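**Student:** got a predicted structure here, sequence first:
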Amino acid sequence: MITIRALEAARGPFRLHVPELAIGRGLTLLTGRNGSGKSTLLNILSTAWLPDRGGIDYDGLSLAESRPILRSRIGFLPSGLELHEDMTAEKFLRYMGELKGIYDQEPARTLLEEMDLTSLRRRRIRELSQGQRQKLALAQALLGQPAYLFLDEPLTFLDSGERRQVVSWLGRYALRRHVVVSSHELNEWEPAESILWLNEGGVLFHGPAEEWGRDLPLSVWTGTVNESEWADLSQELVMGWRQVPGGREVRVMAPEPPASGFVPADPTREDAYFIRRYVLRESRTKGE
């Protein structure tokens, strides 16, 4: 269990205030708007940054007292990680492994294979595509099979097949470990067991993924509308639509059907996020 107590941190305009939080084993999906504190939290959990106040324990080991030991058990993929472009892919992983005290070459080769980069192992990083660089950056975080893995938008630049492959792999990896992943694409992370929602540096939701879409203040409705009906819909309640013969198939959030022919739909994780954000914004607007 990762236990956070009275945590406060400020990095420029980004502030984080977490009175109490316990993150268990498994895959935790971290979500929130840009500037909500996601990257700040991941940087602190990875020990790249230290909090201004408060403490963190990792299965009983204190960040304040056991940082060197904890760093040997942590893997981290920060946002916008810069790689050594003159190194080959294999040399980069071996170099990163040595920084973690791993001198065996086999872990680097295994990760290159798992990331489908074996054929590129002797290519210099500057010659790799953005997607290949992202997979290499993810591989360095996995060196040593860390017990605590923190990933900031790990699917950036990956195509749809690669994204599914990485999500599935991380879901299996998290079975006996702590894995925290930040993402705006909630529906992609089906293996996630819990969801952590940050807003303006504070925790608004943390719990099992199956509870994220329950007891929502608005329902989800789907239906087909013509262009005239489309113009009458409140656009801020529309969560998605696609063109179909005769009009548009629309997905909306509302307390009741917005028009005839609409039927209820089970909310996806992203639907739940849109609803929670909308209700929060409305409540704050009315409170001003």
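**Tutor:** Sure thing, it's come through. Just so it is clear, the model here is predicted, and its values are computed rather than measured.
**Student:** could you use CA atoms for every contact and neighbour count after this?
**Tutor:** Will do.
**Student:** and stretch 261-268, end to end?
**Tutor:** Separation of the first and last residues of stretch 261-268 by Cα to Cα, to the nearest Å is 21 Å.
**Student:** identify the residues contacting that stretch?
**Tutor:** Defining contact as Cα atoms under 8 Å, 6 or more residues apart in numbering, one finds that stretch 261-268 is touched by Asn187, Gly213, Ser219, Val220, Trp221, Thr222, Gly223, Thr224, Pro257.
**Student:** go through that stretch and flag the buried ones.
**Tutor:** Phe262, Pro267 (16 or more other Cα atoms under 10 Å).
**Student:** now swap in stretch 250-261 and tell me
**Tutor:** Those would be Val250, Arg251, Val252, Met253, Ala254, Pro257, Pro258, for stretch 250-261 by 16+ other Cα under 10 Å.
**Student:** pick the one among those residues closest to Val18.
**Tutor:** Using Cα to Cα, Met253 is the member of these that sits closest to Val18, with 30.0 Å.
**Student:** what about the closest one, distance to Leu237?
**Tutor:** Going from Met253 to Leu237 by Cα to Cα gives 5 Å.
**Student:** and for Asp152?
**Tutor:** Asp152 is 29 Å from Leu237, by Cα to Cα.
**Student:** please apply the same query to Pro208.
**Tutor:** For Pro208, the distance to Leu237 - Cα to Cα - is 26 Å.
**Student:** and if you look at Ser36?
**Tutor:** From Ser36 to Leu237 the distance is 22 Å (Cα to Cα).
**Student:** so between those two, which is more surrounded?
**Tutor:** Ser36 (20 against 16; other Cα atoms under 10 Å).
**Student:** the more buried one: which element?
**Tutor:** Per DSSP states H and E: Ser36 is located in neither a helix nor a strand.
**Student:** regarding the chain, what is its longest helix?
**Tutor:** In the chain, taking DSSP state H as the definition, the longest helix is helix 269-287.
**Student:** compute the number of surrounding residues for the residue nearest to Asp86 when sequence neighbours are not counted.
**Tutor:** Closest residue in space to Asp86, ignoring its immediate chain neighbours: Arg124 at 5.8 Å, by Cα to Cα, 6 or more residues apart in numbering. Arg124 has 17 neighbours, counted by other Cα under 10 Å.
**Student:** also this one, for the comparison:
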Amino acid sequence: MLELQNVVKQYGKNVAAVDDITLRLDTGVVGLIGHNGAGKTTLMQMIATLTRPTSGRIVFDGVDIHARPDSMRARLGYLPQDFGVYPNLSALEFMQYFAALKGVRDPARITRLLELVNLHEQARRPASTFSGGMLRRLGIAQALLNDPAILVVDEPTAGLDPEERLRFRNLLAELGQSKLVIISTHIVSDVESIADRLAILRSGRLVACDTPEAILRRARGHVWSATVDHADYARLRPGMHILHAQRQGEHMLLRIAHPSAPCGDARLVEPSLEEALMAQKYAVQEAA
């Protein structure tokens, strides 16, 4: 089990990139959701022992990972957002190089991992010829070389086409059956179908950690659909949390987060997960 205990990462006197986060995570896929600058990457770098908390502790299986970082690194797989490769190396040579760095001496494991990420037929191609999706899959393969108990993946589908995104999500879902997989993203669709839990960060603070089903359940009764003319839209917009607005001829089709009917012909609708997260964001803002 991975435990974060009142973790703070502060830069300077007044900037807390991560602000007093307490969290317990076990096997499965956890989506770390938040806008750019919410603290996701900083938190993942601390879990990966690349930077230390200003205060608080991160504990894995009872061991403080910053007091004994080597014990964590031996059981960790990490794919950063900016994953670089040596362009003149083939995928096979790249994997052999990282296997040597990690002390993995089983050539058959390299073959199995390249098959797992569907790169075995391109194993001898230079990495410089790979697409963005192929490079991300190669990154996952190197992260799995030491058979880690925790896999940390930062913004895994950035720049990928829809087919590669689907393949990548399916791979992470499969890995989450036996490992703790932490996926950082600001794109809700990356995790809505595979995450067991969603941890939501806002301005460095953890505002919620729950199952997608529970988040959707709380949003029901708070998301509305309405069709209004442009004059009513101009009137509603300043005081309403409009999730989506689409022009339809002389009217606007709106999706609105609000605790009660925002206008006369509004009707309740089933929220998407993204809408549920936005509705929760506005509820938190109003409570504050």
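**Tutor:** Nice, I can see it. Predicted model only: the values in this text are computed from it and were never measured.
**Student:** TM value for the aligned chains?
**Tutor:** The TM-score (TM-score structural alignment, normalised by the length of structure 1) is 0.86; 284 aligned residues with a Cα RMSD of 2.6 Å.
**Student:** in contact with the counterpart of the residue nearest to Asp86 of structure 1 in structure 2: list those residues for me.
**Tutor:** The alignment partner of Arg124 of structure 1 in structure 2, by TM-score structural alignment, is Pro126. Contacts for Pro126 of structure 2 were tallied using Cα under 8 Å, 6+ apart; they are Pro87, Asn88, Leu89, Ser90, Ala91.
**Student:** could you measure from Arg251 of structure 1 over to Ser228 of structure 1?
**Tutor:** Arg251 of structure 1 is 17 Å from Ser228 of structure 1, by Cα to Cα.
**Student:** repeat for Leu120 of structure 1
**Tutor:** Taking Cα to Cα as the measure, Leu120 of structure 1 falls 54 Å from Ser228 of structure 1.
**Student:** just Asn43 of structure 1 next, same as before
**Tutor:** 49 Å.
**Student:** then Gln140 of structure 1?
**Tutor:** Using Cα to Cα, Gln140 of structure 1 is found at 53 Å from Ser228 of structure 1.
**Student:** more neighbours: these two, which one.
**Tutor:** Gln140 (21 against 9).
**Student:** which of the helices or strands spans that one?
**Tutor:** Counting by DSSP H and E, Gln140 of structure 1 is part of helix 130-142.
**Student:** which part of structure 2 matches the helix or strand just after that helix?
**Tutor:** Per DSSP H and E, the first helix or strand lying C-terminal to helix 130-142 of structure 1 is strand 148-152. Per the alignment by TM-score structural alignment, strand 148-152 of structure 1 matches residues 150-154 in structure 2.
**Student:** which other residues reach stretch 185-197 of structure 2?
**Tutor:** 28-36, 40, 154-157, 165, 169-170, 172-173, 183, 209-212, 273-274.
**Student:** stretch 24-42 of structure 1 too?
**Tutor:** 1-2, 9, 11, 14-16, 78-79, 150-152, 170-171, 174-184, 186, 189, 191-202.
**Student:** switch to 7 Å and redo it
**Tutor:** For stretch 24-42 of structure 1, contacts defined as Cα atoms under 7 Å, 6 or more residues apart in numbering pick out 1-2, 14-16, 150, 152, 171, 174-184, 192-201.
**Student:** then stretch 79-94 of structure 1?
**Tutor:** Outside stretch 79-94 of structure 1, the residues that touch it by Cα under 7 Å, 6+ apart are Gln105, Ala108, Leu120, Arg121, Arg122, Arg123, Arg124, Ile125, Arg126, Gln140, Asp152, Glu153.
**Student:** which of those residues tops the neighbour count?
**Tutor:** Result: Ala108 is most packed of the contacts of stretch 79-94 of structure 1 (other Cα under 10 Å), 28 neighbours.
**Student:** quick one: that one from Glu210 of structure 1, how far?
**Tutor:** Taking Cα to Cα, one finds Ala108 of structure 1 at 36 Å from Glu210 of structure 1.
**Student:** surely Ser168 of structure 1 is within a strand?
**Tutor:** No: if the criterion is DSSP: H, G, I helix; E, B strand; the rest coil, then Ser168 of structure 1 is helix and not within a strand.
**Student:** Val59 of structure 2 pairs with which position in structure 1?
**Tutor:** Using TM-score structural alignment, Val59 of structure 2 lines up with Asp57 in structure 1.
**Student:** list the contacts for that match?
**Tutor:** Ile2, Thr3, Ile4, Leu63.
**Student:** which SS class is it?
**Tutor:** Applying three-state DSSP: Asp57 of structure 1 is strand.
**Student:** nearest residue to it in space, please, no chain neighbours.
**Tutor:** Excluding the flanking residues, the one nearest Asp57 of structure 1 by Cα to Cα, 6+ apart is Thr3, at 5.1 Å.
**Student:** my guess is the one you found contacts Leu21. True?
**Tutor:** Yes: contact criterion Cα atoms under 7 Å: Thr3 of structure 1 and Leu21 qualify, at 5.9 Å.
**Student:** quick one, strands of structure 1?
**Tutor:** Under the criterion DSSP state E, structure 1 carries strands at the ranges 2-11, 14-23, 26-31, 53-58, 61-62, 74-77, 148-152, 178-182, 194-199, 202-208, 219-225, 238-244, 247-254, 263-265.
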